[in-house]
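**Q** structural data only, the sequence is not supplied:
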């Protein structure tokens, strides 16, 4: 008997953090009653806890797939989109054809302009769960369904150095270097002495062979971004990420045309259409697909566009329970142009108790999970944290 989807359920999974993402709150960054604070360096809201949205999809034969997307703020928006709209149009469908379901669900709201944001986040969680089911039915990892693994392991770079002083951030980077990691990225909004001083200190401590990148967090004009990038380039900057506001394609075109440093973009994009709008005008060196915003279907479409245009793929590491990280590694391993993958150590390490499976990151490399589907399952500890939406 063929399998069809019979249920789609959405949950939040929330965990406390000892230190907020990006490090301790600076003066003027007091959390509100919901636990949200605004980082003054990039004017972006973050919770003081970790929270993502998990989607459980089940078939008539009892095959269960899990998906995940962002739930950092306003998780009810994503939950309502799933419950009120997307679930009903997923139930009854063949889960072995996730891309067709993705396109049909995307088209439901295209006329109304819902081609990004929370709508596509909700869709991406369902997409991941369907690919998980498809892999389980095929008794193979998702990477096999995507054409086969091109990489048995993927180089990982240390992302974020969430300490309060430059000296402490340098020491943290050195501690990871001692554990076999040779690539690092820091966030310029929390580089208190300035980005040039930050990379200079890291370079002096980590040596000439280390690869050091900087995330500018989308908050510069083209001219200010170029000034910062050129100052950091004197210390052998690996790449500059998100140099200008995401809406300002003209500024991105100016930056990519005016400096030799590789420019990396794409974390916040939802679909391959976002990439198409930019590669026509901008000299992009690195694309950073974020599984929690794209789902496997669009992640792969972006990766295939990158291959066609000679652009490296260095995925953004998802901030969550690990389901969409597993999905990211499955897809990344199937893309020839994958060169590195971000390692959010301050999330991966504390959250590893939430998953069962052989997904690992150590000695500078990710090992993608090898089981069927995503290759990971939620532990009892994770199931105990789920709250229905």
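**A** Nice, I can see it. Quantities reported herein were computed from a predicted structural model and do not represent experimental measurements.
**Q** please make it C-alpha for all contacts and neighbour counts, starting now.
**A** Will do.
**Q** so residue 282 is in which element?
**A** Residue 282 is part of no helix or strand when elements are defined by DSSP states H and E.
**Q** quick one, what contacts the closest residue to it other than its chain neighbours?
**A** Distances taken as CA to CA, 6 or more residues apart in numbering place residue 253 nearest to residue 282, at 4.4 Å, with adjacent residues excluded. Counting by CA atoms under 8 Å, 6 or more residues apart in numbering, residue 253 makes contact with 281-283.
**Q** which one of those is nearest to residue 294?
**A** Closest approach to residue 294 among those (CA to CA): residue 282, at 21.1 Å.
**Q** that closest one touches residue 262, doesn't it?
**A** No: assessed by CA atoms under 8 Å, residue 282 is found out of contact with residue 262, at 11.7 Å.
**Q** any common contacting residues for those two?
**A** Common neighbours of residue 282 and residue 262 (CA under 8 Å, 6+ apart) are residue 256.
**Q** and the contacts of stretch 255-269?
**A** 116, 222-223, 225-226, 229-230, 233, 237-243, 275, 282-290, 293-294, 315-316.
**Q** cool, stretch 273-285 as well?
**A** In contact with stretch 273-285 (CA under 8 Å, 6+ apart) are residues 249-250, 252-254, 256-257, 262-266, 269, 302, 311-312.
**Q** just the buried residues from these, in ChimeraX please.
**A** The buried residues among the contacts of stretch 273-285 can be selected in ChimeraX (16 or more other CA atoms under 10 Å) with this line:
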select :249,252,253,254,256,262,263,264,265,266,269,302,311,312
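**Q** where exactly do the helices run in the chain?
**A** In the chain, the segments counted as helices under DSSP state H are 75-81, 87-90, 98-107, 117-138, 142-145, 166-177, 195-206, 222-233, 249-258, 272-279, 291-308, 323-333, 345-351, 380-383.
**Q** which of those helices is buried the deepest?
**A** helix 323-333 (a mean of 28; mean count of other CA atoms under 10 Å).
**Q** check which helices and strands it sits against.
**A** With contacts taken as 3 or more CA pairs under 8 Å, 6 or more residues apart in numbering; DSSP states H and E, helix 323-333 sits against strand 64-70, helix 142-145, helix 291-308, strand 376-378.
**Q** second structure follows, compare the two:
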């Protein structure tokens, strides 16, 4: 046996890098580098938590890293539970994002030590490719249609769509006017969130019109997804799910806020539309009644927020026996490290559904 495999290398340092060179939108990453006592052996992880970057860095540097120094880097499960139970008040987004970055870095070390891809250490790849999707948005329905067709031309079979609400000057991440776009760009240049208005009733009336337009133009040549971003009331959610059912969505995402999870039971009992949820959950057990009780079809956790690869394995295993598929969160505001963690986990779990890969590096 290789001598380096006879003992686990010991952790000697934990460093955190907060990138954010120019307050670029969707580009402020929190990266974790863990070094060991074996020369040149280190690992990288992603602890990005948009809006709380410095808090996550402080959590790692001041609270978690002292518990890591001198510990065997290979004891990933033991370390995960140690860090999870370390603070008395635990399980928030800052705490679990910090654990996520550390966990990914430890899996990176384990893969390098074994000279194997991490997916091999997770049981080996079940597939050699993954179904992925990207997102498009537009001020008008025609803008959305054009961008869907552009993705189709390069081989995408599933696309998430979002459009501005015509009656509003601004909407969630989709300015309706050039003046609002200018204001949004200025806010991002200053490193602050843009000011947006929102009217859920207008949005829920517009959305079926968007999907009716797209289906008339595209037929069934592409699968479509929409993300509600938890911005509507329970009664609006039930109506929207029924209104969108005729358009055969791949799934409807984040239909309700975490505070309204009980309403998923009502939606499930009255609508056949596939549902996905999870990116706002902050530990592997939050919201678990959704998959334990078959109230959703896809889990959407973010591996940079929920506890890393170790947490993702727990979630996937719990969902497998219930027929719930994975669809890990993969937007542009997580680093390439989490996208790679998503890929390794997606390749190795039997209940993989689809992988978001919405980045433009």
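**A** Arrived safely. Predicted model, so just to flag it, every value in this text is computed and none were measured.
**Q** thinking again about what came up before, so which of the helices and strands packed on helix 323-333 of the first structure comes closest to residue 326 of the first structure?
**A** Between those, strand 376-378 lies closest to residue 326 of the first structure; by CA to CA that is 7.0 Å.
**Q** gap between that closest one and the chain center?
**A** 18 Å (CA atoms, centre = their mean, to the nearest Å).
**Q** where in the second structure does it align, residue-wise?
**A** Strand 376-378 of the first structure corresponds to no residue of the second structure when matched by TM-score structural alignment.
**Q** which strands or helices does that strand pack on?
**A** Using 3+ CA pairs under 8 Å, 6+ apart, strand 376-378 of the first structure is in contact with helix 323-333, strand 355-357.
**Q** residue 232 of the first structure pairs with which position in the second structure?
**A** By TM-score structural alignment, residue 232 of the first structure lines up with residue 244.
**Q** and that match, what does it touch?
**A** Contacts of residue 244 of the second structure by CA under 8 Å, 6+ apart are 208, 211, 273.
**Q** which contacts among these does the first structure share?
**A** Retained in the first structure: 208, 211, out of the contacts of residue 244 of the second structure (criterion both residues aligned by TM-score structural alignment, their matches' CA atoms under 8 Å).
**Q** redo the contacts of residue 244 of the second structure as CSV? Include distance to residue 311 of the second structure.
**A** Listed next are the contacts of residue 244 of the second structure as CSV, based on distance: CA to CA, whole Å:
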residue, distance to residue 311 of the second structure
208, 36
211, 35
273, 27
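**Q** closest to residue 319 of the second structure out of the contacts of residue 244 of the second structure?
**A** Checking these one by one against residue 319 of the second structure (CA to CA), the nearest turns out to be residue 273, at 18.8 Å.
**Q** now the aligned residue in the first structure for that closest one: how far from residue 268 of the first structure?
**A** The criterion is TM-score structural alignment: under it, residue 273 of the second structure has residue 261 as its aligned partner in the first structure. Plainly put, residue 261 of the first structure is 21 Å away from residue 268 of the first structure if you go by CA to CA, to the nearest Å.
**Q** repeat that for residue 317 of the first structure.
**A** Taken as CA to CA, the span from residue 317 of the first structure to residue 268 of the first structure is 12 Å.
**Q** and those two? Which one has more around it.
**A** residue 317 (27 against 18; other CA atoms under 10 Å).
**Q** which residue packs closest to the more buried one, ignoring adjacent ones?
**A** residue 342 (4.9 Å).
**Q** residue contacts, that neighbour?
**A** Counted by CA under 8 Å, 6+ apart, residue 342 of the first structure has contacts 156-159, 314-317.
**Q** between these, which is closest to residue 365 of the first structure?
**A** Nearest member of the contacts of residue 342 of the first structure to residue 365 of the first structure, counting by CA to CA, is residue 156, at 5.0 Å.
**Q** which position in the second structure pairs with that closest one?
**A** Match for residue 156 of the first structure (TM-score structural alignment): residue 132.
**Q** residues touching the counterpart of residue 181 of the first structure in the second structure, list them.
**A** Counting by TM-score structural alignment, residue 181 of the first structure corresponds to residue 156 in the second structure. Shown in contact with residue 156 of the second structure (CA under 8 Å, 6+ apart): 132-134.
**Q** rebuild those as JSON lines, extending it with distance to residue 225 of the second structure.
**A** JSON lines is the format used below for those (distance: CA to CA, whole Å):
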{"residue": "132", "distance to residue 225 of the second structure": "12"}
{"residue": "133", "distance to residue 225 of the second structure": "9"}
{"residue": "134", "distance to residue 225 of the second structure": "10"}
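**Q** of these, which belong to strands?
**A** Of the contacts of residue 156 of the second structure, the ones assigned to strands by DSSP state E are 132-134.
**Q** look up how far residue 290 of the second structure lies from the nearest residue to residue 234 of the second structure once chain neighbours are set aside.
**A** Once flanking residues are discounted, residue 234 of the second structure sits nearest to residue 263: 6.3 Å by CA to CA, 6+ apart. According to CA to CA, residue 263 of the second structure and residue 290 of the second structure sit 10 Å apart.
**Q** turn the helices and strands packed on helix 323-333 of the first structure into CSV, columns for distance to residue 190 of the first structure.
**A** Listed next are these as CSV, based on distance: least, CA to CA, whole Å:
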stretch, distance to residue 190 of the first structure
strand 64-70, 23
helix 142-145, 36
helix 291-308, 24
strand 376-378, 33
